[in-house]
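> return atomic coordinates for the entry below.
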Amino acid sequence: MIKIYHNPRCKKSRAGLEYLQSKVKDFEIVKYLNDTPSIKELKEIIAKTGKKPGDFIRKQEEHFKRNMKGKELSDDQVLEEMVSNPKIIERPIIVHDDKAVLGNPPEEIDKIL
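Presented below is the predicted three-dimensional model:
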């Protein structure tokens, strides 16, 4: 089952959702601001991308600028920040089986379909 971690208020996330809808019909939408993944879930998702937790942080968000910028944080500390402040999670994230991508630009989604 394909999952998209989505923020309906974000233009880029909506573009990713529309692109995914144009490609497949059966997938699950996770509105991650309301249904925030656990640290364990985020670790699993990020591991499927081959990237690090810091690659999934929205560096323009105020929380990042005030609390994280310029600090040497471990991956676990970054994950804790992501769970306690999900607005800083980059979006959309699309997961399909053992692969995941950041759907920005939307064409990145093709890599896991």
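
> going by C-alpha atoms from here, please, whenever you check contacts or count neighbours.
Noted.

> tell me if I'm right that residue 100 and residue 112 touch.
Yes. Counting by Cα atoms under 8 Å, residue 112 is a contact partner of residue 100 at 6.7 Å.

> between these two, who's got more neighbours?
Remark: of residue 100 and residue 112, residue 100 carries more neighbours, 25 against 14, as counted by other Cα atoms under 10 Å.

> the strand or helix carrying that one: how far from the chain's middle?
Per DSSP states H and E: residue 100 is located in strand 99-102. Centroid displacement of strand 99-102 relative to its chain, using Cα atoms, centre = their mean, to the nearest Å, is 9 Å.

> one more, please, to line up against the first structure:
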Amino acid sequence: MIQIYHNSRCGKSRNCLLLIKESQKEHEVIYYLENGPTFDELFTLIRKLDFEPISLVRQKEKIWIENFKNKQMTNDEIIQAMVTYPILIERPIVIIGDKAIIGRELDSVIDFI
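The predicted model follows:
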């Protein structure tokens, strides 16, 4: 089953979700802003993405700039910041099994799903 971390206010996320729906493959929408991931869930997701935690952070978000920019942070502290402020999580994220991608480029999503 395909899972998508989705923000309905984001155009890229809406387009990605539409593509997944049109594929008619079984999928689950995760509204991560309303029901944010736990530390362990986010840690697992980052492993599936094969990223460093900082690569998943939306570093232009006001919350990041005001609270975290230019601070030396451990990976665990970065993950905790995203748990505390889910708006910091890059989107959309498409997950299939033990692999995941950032779904901002629809061609990448087509290849992935």
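
> which other helices and strands does the strand holding residue 100 of structure 1 contact?
strand 93-96 (3 or more Cα pairs under 8 Å, 6 or more residues apart in numbering; DSSP states H and E).

> ok, and what's touching the strand it packs on?
1-6, 45, 100-103, 109, 112-113 (Cα atoms under 8 Å, 6 or more residues apart in numbering).

> how close does it sit to structure 2?
Compared with structure 2 after fitting, strand 93-96 of structure 1 has a mean deviation of 0.6 Å; criterion: mean Cα distance after the TM-score superposition for structure 1.

> isn't there a helix covering residue 42 of structure 1?
Yes. Counting by DSSP: H, G, I helix; E, B strand; the rest coil, residue 42 of structure 1 is located in a helix.

> got a list of what it touches?
By Cα under 8 Å, 6+ apart, the residues touching residue 42 of structure 1 are residue 79.

> ok, now how distant is the residue minimising distance to the centre of structure 1 from residue 71 of structure 1?
Residue closest to the average C-alpha location in structure 1 (Cα atoms, centre = their mean): residue 93, at 3.8 Å. Look at residue 93 of structure 1 and residue 71 of structure 1: by Cα to Cα, to the nearest Å, they are 25 Å apart.

> equivalent analysis for residue 34 of structure 1, please.
Taking Cα to Cα, one finds residue 34 of structure 1 at 28 Å from residue 71 of structure 1.

> likewise for residue 112 of structure 1?
33 Å.

> many thanks, we can stop here.
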